[in-house]
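J.: Provided below for reference: sequence and predicted model.
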Amino acid sequence: MTAYYRPLVQNGVVRPKGAVVLAGQALWFTHAECLQRDTPPRVVAAVDIPEPWLTRLIQPRAAIAGLEMDRPQIMGILNATPDSFSDGGQHNTAESARLAARRMVDQGATIVDIGGESTRPGADFVPEDEEIARTQPLIRAIRAETQALISIDTRKSAVARAAVEEGAGLINDVSGFTFDSKLAPFCASIKAPVCVMHMQGDPATMQDNPSYDDVLLDVYDFLEEQVSWLENLGLDRSQIIVDPGIGFGKTEDHNLKLLRNLSLFHGLGCPVLLGVSRKGFIGNIGAEPRKDARAPGSIAVALSGLSQGVQIIRVHDVAETAQALRLWAAVR
């Protein structure tokens, strides 16, 4: 039976004997929770974690497109869509996108993530030519404005190819490279960094009664399988980011279980991205129906993720998040 090891992450300058560093960061752990399907969890000492788990947990993460992974990075969300759940219709011209991207970078974003197809629950499919028409001019304008890393949020190889031609340097696929069979080989052929996200179903159906045997271990297994597959295609594991896909084919309870146990995903040996900004469960738990008023709840969950070693947080409210991150870091 497969055993999984979730480091019990701690922070502090003074470390006890047996402490090991988590993923080359300032965080560390002395023990981990050992998880197995249909078996009660148990706690083991870090020194008793078998290889290759221990190596993957402690090895420093390589830089992604020049961005160091030993400190938190902020990915700003910029959707060139009329129907995204929070910011649809706000950035559908090259000029508005250019100004928005400049503002995000000035406020502290090191990555600008551009999407041309809404992935909100119930969203309709967007043809690739329409998605290219939405995103390519924006990427061109943003690249002329800033040298920040541009990410293309797409499931489609043609869209990714057009985005890379204009200067995008990261491909972020919400389907985890299961939608378009040509996308992963394209990324491997140009050695482009990628983000692999977990989603059950597709945006149109993903919230129709999602179910799992064990959401934490099922999501981990999916990501491990996709990362290994991408490695076999020629991508280096160090250039693969993983995202558990909070809110994508998950109930509120599923989301909370993943968020409580995010440190498990460091066992994949990849940087971890967390995207929770303004999502429905934040509105439900935080009693805030207005999507654009959910920055406090979004930041609270993001900081919880950073406390577990998440390297990248994907956000709408860049200035507010950057301010909170600076204070969080100073106190710690």
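T.: Now that the structure is in, tell me what you want to look at.
J.: can we go C-alpha only for contacts and neighbour counts from here?
T.: Fine.
J.: can you give me the helices in the stretch 1-150 of the chain?
T.: 53-58, 94-107, 128-145 (DSSP state H, counting those that start in this stretch).
J.: Would you pull up how far the first one lies from the middle of the chain?
T.: For helix 53-58, the distance from its own C-alpha centre to the chain's C-alpha centre is 20 Å (C-alpha atoms, centre = their mean, to the nearest Å).
J.: and that helix, which residues are buried?
T.: 53-54, 56-58 (16 or more other C-alpha atoms under 10 Å).
J.: Just flag the most distant two among these.
T.: Taking C-alpha to C-alpha as the measure, the buried residues of helix 53-58 span a maximum distance of 8.8 Å, between Trp53 and Ile58.
J.: what about the nearest residue to Ala32 once chain neighbours are set aside, distance to Glu165?
T.: Among residues not flanking Ala32 along the chain, Pro7 sits closest, at 4.1 Å (C-alpha to C-alpha, 6 or more residues apart in numbering). Distance, Pro7 to Glu165, by C-alpha to C-alpha, to the nearest Å: 40 Å.
J.: Which of these two has more residues huddled nearby?
T.: Between Pro7 and Glu165, counting by other C-alpha atoms under 10 Å, Pro7 is the more crowded of the two (32 against 13).
J.: Okay, one more to line up with it:
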Amino acid sequence: MTINCNGKLLSLNQPKVMGILNVTPDSFFDGGKYKDEKSILNQVEKMLNEGATFIDVGAYSTRPGALNVDEATELKRAVPIVGLILKNFPDTILSIDTFRSSVAKECIENGAAIINDISAGLQDDNMLHTVAKLHVPYIMMHMRGTPQNMQKKTDYDDVIKEVLSFFSERLVATKSLGIKDIIIDPGFGFAKNLEQNYKLLNQMEVMSIIEHPLLAGISRKSMIYKTLGNTAEQALNGTTALHMVCLQKGAKILRVHDVKEAMECVKLYEQLIA
């Protein structure tokens, strides 16, 4: 199980950690923390030193109800950050978290290696064609609607079956264009209520029938802190507990705010299955 990142084959047989770098003012946990070069580089260095294989750069907040940001603003935020990181840490494998093909293209051409699309190509008709032309790994996530209205779109008859059906359809679309390195993200917290998130997590191993690597993004999300009755800032312990579940259910990439703790979870998991 490998993906090609800027010409280098990377194995996902052992789980990897993807560190989150949001350069937005309004992300649900770390919005506004990384708004100057020093704070951005310090955080990237910290995550790399703690063991992150990937750094995921996001310039558009996708928290529930987040304000829409225009394309020019997202480009203005994202592209310089890609250049800044690679100038200082040239071996970094950067993922760009965007649903816009223009942002994806600019960031890849400036050295990013992976496209992480919350909409699986449904928010931009040019996205899949762009991914195919760029020949880069593509993370596609399940979501209904947009970040602005997704929480009103949780009327599933069976969330597991419908998520699987969604990916079956999107895989036909991607593979027909020759896209090969595809990673699946079930989309915890995106158009799913608390009970649906836990059902999806509890049965996540069924996603293995898709035969593509799984990414789990649950870090500090409301499915954790609402259950525990605390806040995103207090949800690290809960996040770590569910990261172990994600690994046991087949996740190959953990997308996280806290790399050190996630790496410890991966090490313990590997010892458990050794």
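T.: Looks like it arrived, so ask away. Remember, predicted model here, so these are calculated numbers, not experimental data.
J.: Now do the same for the residue nearest to Ala32 of structure 1: its match in structure 2.
T.: Taking TM-score structural alignment, Pro7 of structure 1 has no aligned residue in structure 2.
J.: Do I have it right that Pro7 of structure 1 meets Glu33?
T.: Yes - with contact defined as C-alpha atoms under 8 Å, Pro7 of structure 1 and Glu33 form a contacting pair (6.4 Å).
J.: Who are the contact partners of Lys250 of structure 1?
T.: 200, 206-207, 210-211 (C-alpha atoms under 8 Å, 6 or more residues apart in numbering).
J.: now, which of the residues you listed sits nearest Ser307 of structure 1?
T.: Gln200 (26.5 Å).
J.: which position in structure 1 aligns with Ile218 of structure 2?
T.: Mapped onto structure 1 by TM-score structural alignment, Ile218 of structure 2 lines up with Val276.
J.: residues contacting that match?
T.: When contacts are counted by C-alpha under 8 Å, 6+ apart, Val276 of structure 1 is found next to 246-247, 298, 301-302, 314-315.
J.: Which stretch of structure 1 lines up against stretch 35-46 of structure 2?
T.: Stretch 35-46 of structure 2 corresponds to residues 92-103 of structure 1 when matched by TM-score structural alignment.
J.: For structure 1, which segments are assigned as strands?
T.: 4-7, 10-11, 20-21, 27-29, 31-36, 39-45, 73-79, 111-115, 149-153, 170-173, 194-197, 240-243, 273-275, 312-315 (DSSP state E).
J.: Minimum distance to Ser263 of structure 1: which of those strands has it?
T.: Closest of the strands of structure 1 to Ser263 of structure 1 is strand 4-7, at 5.8 Å (criterion: C-alpha to C-alpha).
J.: And the contacts of that closest one?
T.: The contact list for strand 4-7 of structure 1, computed with C-alpha under 8 Å, 6+ apart, reads 29-36, 46, 49, 53, 57, 261, 263-265, 267.
J.: Save the buried residues of helix 53-58 of structure 1 as a markdown table, and put in distance to Asp124 of structure 1 too.
T.: Formatted as a markdown table, those follow (distance: C-alpha to C-alpha, whole Å):
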| residue | distance to Asp124 of structure 1 |
| --- | --- |
| Trp53 | 40 |
| Leu54 | 42 |
| Arg56 | 38 |
| Leu57 | 38 |
| Ile58 | 41 |
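J.: Relative to Lys182 of structure 1, which of those is nearest.
T.: Nearest member of the buried residues of helix 53-58 of structure 1 to Lys182 of structure 1, counting by C-alpha to C-alpha, is Arg56, at 28.7 Å.
J.: okay but the closest one is in contact with Leu264, surely?
T.: No - Arg56 of structure 1 is beyond contact range of Leu264, at 11.0 Å (criterion: C-alpha under 8 Å).
J.: returning to what we had before: off-centre distance for the match of stretch 35-46 of structure 2?
T.: 23 Å.
J.: same question, stretch 171-181 of structure 2
T.: Relative to its chain's centre, stretch 171-181 of structure 2 lies at 19 Å (C-alpha atoms, centre = their mean).
J.: For that stretch, could you pull out the residues that count as buried?
T.: Across stretch 171-181 of structure 2, burial judged by 16+ other C-alpha under 10 Å covers 171, 173-174, 179-181.
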